[in-house]
Structures are given as structure tokens and as C-alpha cells.
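Student: Got a predicted structure plus its sequence, pasted below:
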Amino acid sequence: METVFKRSKFFWEDYFSDKKKGGHRFSIEEFLAKEAKEKLFHLNGGKTLLDFGCGAGELLIYYAPYYEKVVGVDFSRSMLFEAEKKVLQHEYENVDLLLADDRTVWEKLDTKNEILQE
């Protein structure tokens, strides 16, 4: 019996390229459309979205058209650089990126009251 650890790189590339046998529920686009959109849009009246741990900005780009302001926070400068490239590529002017962690985020957010009240 072949163990999971002994399978070749090609086996895994093929396995994960096929969403049906790869065990993936959704592609990222499907996830955003079905799961996150469903949950976030139940927050009535929200004008600002805070994505803490935004990484390379996938959620920021997806939600920017739906909110007046989107704030992406991450402690990784390289991840924020990737997010910034996406924001510029899409020409979104309502997305702010902030380098912070869980200890410094509230000090650095100039709109914290606005975010919490909306």
C-alpha cells in the first residue's frame, strides 16, 4: 500500500489541479462568492471593511467595489507589497494598507472609531 508521503510530486500536482478529486470544496473565487460574501453582507449598514491579516490582498480586491473604504492590515511587509500591487492594478482608491500586528493595529488605525461604529 502506497503511503501519502511516498507519492510523487506529479501525483500531488495532478491531484490538486482537479478540484473534483483534490478534495477542494471551492476555488478561491467560489469561496468568496458563496461563503464570505454571504456572511459579510449580513452586516447591514457597514461602510468600512477591516481585513486583519490581509496577506496578498485577495479579499481586499474582491470587496473593494462593495464598501466605501477597505483597510488591509498585515504584519508582513512583503505581503502588503503584494497586496499593493493588486490594488494598483485594479486602480482602487478606497483601499488602505497598514503595516501592523495585533499589538499595534489600533494605535495605527486613524479611522478606528469610524470602523467600530459603522
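Tutor: That came in fine, so what should we check first?

Student: C-alpha only now, for contacts and for neighbours.
Tutor: Noted.

Student: list the buried ones in the longest helix out of those in the chain?
Tutor: If you go by DSSP state H, the chain has its longest helix at helix 77-90. Using 16 or more other C-alpha atoms under 10 Å as the test for burial, helix 77-90 gives Met79, Leu80, Ala83, Glu84, Lys86, Val87.

Student: how would you label Asp96: helix, strand or coil?
Tutor: Following DSSP: H, G, I helix; E, B strand; the rest coil, the label given to Asp96 is strand.

Student: what's the burial count for it?
Tutor: Neighbour count of Asp96, defined by other C-alpha atoms under 10 Å: 15.

Student: Okay, one more to line up with it:
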Amino acid sequence: MGHVYASVKFANPRDIEEGRREKMVEERALVDTGATFTTVPRSLAKKLALPIMGKVTVRTASGEEALDQSYAYTEASGKSTVAPMLVSDKMDKTLLGVFTLEALGLTVDISTGKLKEAEILLL
């Protein structure tokens, strides 16, 4: 099994509300079904002027780390949502986590290595 990457567009939700879609930034994100949150580099959060809402402590492969919490308008595979995310000073790549995948109604198709529409359950 290999890595799954997806083309994802991010924006400050305020820019979308005000019709400034040209401020969206497209990233090649690693789809990480083991990560709860989408995590973006600090440089992307600054470029989009994402609001910082607080901090959360997360467990990573290298130990615990406190990351800033934010949220962003997110588009992938023709779907869009506003999703919570974390901002990292150490990472230089974007991880697309499970909260965002669920909010977008997407899942990984392991036979193709691409995102596909998920069945949404309300049980």
C-alpha cells in the first residue's frame, strides 16, 4: 500500500464569504487516515490569515506537541466545507485528516489510491 495524496484548496472562510475566491491556495496534501485533524504549515496559515482559536496538545511520532487550532474553508474532489485544523511550526507539508474527510463526505478508495465519495451515516 502506498501513500495517498490529494489536491486540496484552502481559504480563509471570510474571503469566501466576501467573494474573494482568488485568495484560495491549492496544496498537494498527504491523506492521513491516522490523523484526527488536518494540519497545515505555519507559512500557509499566515498566507491565508487563518484565525488562531487556541492550542491543543497532540501526540505525534516524536512525542507530545502543542499546536495552534484554527479553521479553514476546504475544497477537495468537488466538495467543500469549513473544517477545524491545526497549525504546525515543524511541518512543511499539509496533512488531510479524518475530521476534514468526514466533513467533506470523502474516504480513501484503497483500490485506486484516490478519494471517493463516502456513505454518510446518521445512526
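Tutor: Sure, I can see it. Because the structure is predicted, anything quoted here is derived from the model rather than measured.

Student: Give me the TM-score for this pair.
Tutor: In this superposition the chains share a TM-score of 0.25, using TM-score structural alignment, normalised by the length of structure 1; 51 aligned residues with a C-alpha RMSD of 4.4 Å.

Student: returning to what we had before: in JSON lines, list the buried residues of helix 77-90 of structure 1 along with distance to Tyr15 of structure 1.
Tutor: Output for the buried residues of helix 77-90 of structure 1, formatted as JSON lines (distance: C-alpha to C-alpha, whole Å):
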{"residue": "Met79", "distance to Tyr15 of structure 1": "28"}
{"residue": "Leu80", "distance to Tyr15 of structure 1": "31"}
{"residue": "Ala83", "distance to Tyr15 of structure 1": "29"}
{"residue": "Glu84", "distance to Tyr15 of structure 1": "32"}
{"residue": "Lys86", "distance to Tyr15 of structure 1": "29"}
{"residue": "Val87", "distance to Tyr15 of structure 1": "32"}
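
Student: now, which of the residues you listed sits nearest Leu59 of structure 1?
Tutor: Closest approach to Leu59 of structure 1 among the buried residues of helix 77-90 of structure 1 (C-alpha to C-alpha): Ala83, at 9.8 Å.

Student: quick one: the closest one and Trp106 of structure 1, what's the gap?
Tutor: Look at Ala83 of structure 1 and Trp106 of structure 1: by C-alpha to C-alpha, to the nearest Å, they are 20 Å apart.
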